[in-house]
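Student: let me see the structure of the following:
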Amino acid sequence: MTKPFLRLCGLVTILALAACTQAGDSAKPPAKGTAADDVGVTTESAAIAGATAPRSSGKTVGTSSIGVAGAQSAAQLDTTTGAEKAQAAAPTTAGRKLGVTIASLGDPSQSGFWIKTPLVKSEGNGRIVNPATGKSANVRLIPLGGPASAGSQVSLPALQMLGVSLTDLPTIEVYEG
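Tutor: Next comes the predicted model:
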């Protein structure tokens, strides 16, 4: 009876020593590419805390994608052809003015020249004008739920044609026809 007990005590001692060795490793700075790097925690602050940042079961989001190889520029997201750009830039006689709206960048992965706006009730062709620059673009008018005073979403190439920064919220005029 004493021998099995002594063996069990020896096993527990070995496990305890192994656990102490692993706990001592956590004081080392985390390796590059660990969760601490992914969430913007510096190696020094993680070492001071004595552990790496907590890991989540889902996708880890970094603090910034600027300069990351996977990030895409506006030019890379603009998939419109030269013919589409020429058609959007072609001069037309503006139809009836539907109103003015605050524009923001819509889904950059959706190609073409379009505006989603509450100023229209059905799809059709139209034109948007940036009164600050006088630049305009022929676009597809797409209804967007909400009151007429709500803002609109504009495609990436249409905003570029208007000469608007992708982070601005310009007031633009919307015409049908």
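Student: going forward, measure contacts between C-alpha atoms and count neighbours the same way
Tutor: Fine.
Student: which strands or helices does the helix ranked longest in the chain pack on?
Tutor: Counting residues, the longest helix found in the chain (DSSP state H) is helix 2-25. Applying 3 or more Cα pairs under 8 Å, 6 or more residues apart in numbering; DSSP states H and E, one finds that helix 2-25 contacts no other helix or strand.
Student: I have a second one here; can you model it like the first so I can compare?
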Amino acid sequence: MTRFLFIPAIVVSLAGCAVLEQAAAPPTGETVAETPTNAPPPPPANARTVEDFDTTSAEDRAAAATVSADGRLLGSVVASLGDPTRPGFWIETPLVSEAGRGRVALSGGKSVEVDLIPGAAGSRLSLAALRLLEVPLTDLPTVQVYAF
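Tutor: Sure, this is the predicted structure:
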């Protein structure tokens, strides 16, 4: 008799998985920001330090730092640290409505080439971008955002 009760319990619990998976999916028409295909690898699961989370190479940092002063100014934003598990150089900001390439610059002149990712509210900079700009990770820097 207990076997007959056990099987329906498993079926009911597995049926709930589909409901949870469907609830986790974004609503129709909403996009999920993706990491570019040329991005560095994600940090390891056991990452604990800033160096563990920042998987960009010296070549990646040199390429992102050698950016021209070109681009169309989209505006200035106060940016916070974005998801440290998301690799690469990027900014998620409501200043753009579609993904593209650009740069962010501090008023002091330092700038870094980044992927521009649409964001709903607030602006978040990648760990690698903040490090290249030499901004403390707990600061809220004001950056100018440019699109190429």
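Student: quick revisit: just checking, next helix/strand downstream of the longest helix of the first structure?
Tutor: The first helix or strand that comes after helix 2-25 of the first structure along the chain, using DSSP states H and E, is helix 35-38.
Student: whereabouts in the second structure does that next one align?
Tutor: Aligned by TM-score structural alignment, helix 35-38 of the first structure falls on no residue of the second structure.
Student: and that helix, how far out from the chain middle?
Tutor: Offset of helix 35-38 of the first structure from its chain centre (Cα atoms, centre = their mean, to the nearest Å): 19 Å.
Student: other SSEs contacting the helix or strand following that helix?
Tutor: Using DSSP H and E, the helix or strand that directly follows helix 35-38 of the first structure along the chain is helix 43-49. Packing partners of helix 43-49 of the first structure (3+ Cα pairs under 8 Å, 6+ apart): helix 35-38.
Student: how about the helices in the first structure?
Tutor: Using DSSP H, the helices of the first structure run over residues 2-25, 35-38, 43-49, 74-77, 82-89, 156-161.
Student: average offset of the fourth one relative to the second structure?
Tutor: Think helix 74-77 of the first structure. On superposition with the second structure, the mean distance recorded for helix 74-77 of the first structure (mean Cα distance after the TM-score superposition for the first structure) is 1.3 Å.
Student: give me the range in the second structure that that helix lines up against.
Tutor: Under the criterion TM-score structural alignment, helix 74-77 of the first structure matches residues 50-53.
Student: may I see the buried residues of that stretch?
Tutor: Under the neighbour-count criterion of 16 or more other Cα atoms under 10 Å, stretch 50-53 of the second structure has Asp52, Phe53 buried.
Student: could you single out the most deeply buried of the helices of the first structure?
Tutor: Between those, helix 156-161 has the highest mean count of neighbours, a mean of 23, where neighbours are mean count of other Cα atoms under 10 Å.
Student: show me the one of the helices of the first structure that comes nearest Thr167 of the first structure.
Tutor: Closest to Thr167 of the first structure of the helices of the first structure is helix 156-161 (Cα to Cα; 10.1 Å).
Student: where does the closest one end up in the second structure?
Tutor: Using TM-score structural alignment, helix 156-161 of the first structure pairs with 127-132 in the second structure.
Student: just put the helices of the first structure in TSV and tack on distance to Glu176 of the first structure.
Tutor: Below are these laid out as TSV (distance: least, Cα to Cα, whole Å):
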stretch	distance to Glu176 of the first structure
helix 2-25	67
helix 35-38	47
helix 43-49	57
helix 74-77	27
helix 82-89	14
helix 156-161	16
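Student: how much space is there between the alignment partner in the first structure of Val96 of the second structure and Gly126 of the first structure?
Tutor: With TM-score structural alignment as the matching criterion, the partner of Val96 of the second structure in the first structure is Val120. The gap separating Val120 of the first structure from Gly126 of the first structure is 10 Å, by Cα to Cα, to the nearest Å.
Student: quick check: neighbours shared by those two?
Tutor: Common neighbours of Val120 of the first structure and Gly126, counting by Cα atoms under 8 Å, 6 or more residues apart in numbering, are Leu141.
Student: for those two, indicate the residue with more neighbours.
Tutor: Between Val120 of the first structure and Gly126, Gly126 has the larger neighbour count (other Cα atoms under 10 Å), namely 23 against 19.
Student: from Val154 of the first structure, how far off is the equivalent of Leu74 of the second structure over in the first structure?
Tutor: Following TM-score structural alignment, the counterpart assigned to Leu74 of the second structure within the first structure is Leu98. Distance of Leu98 of the first structure to Val154 of the first structure, computed by Cα to Cα: 16 Å.
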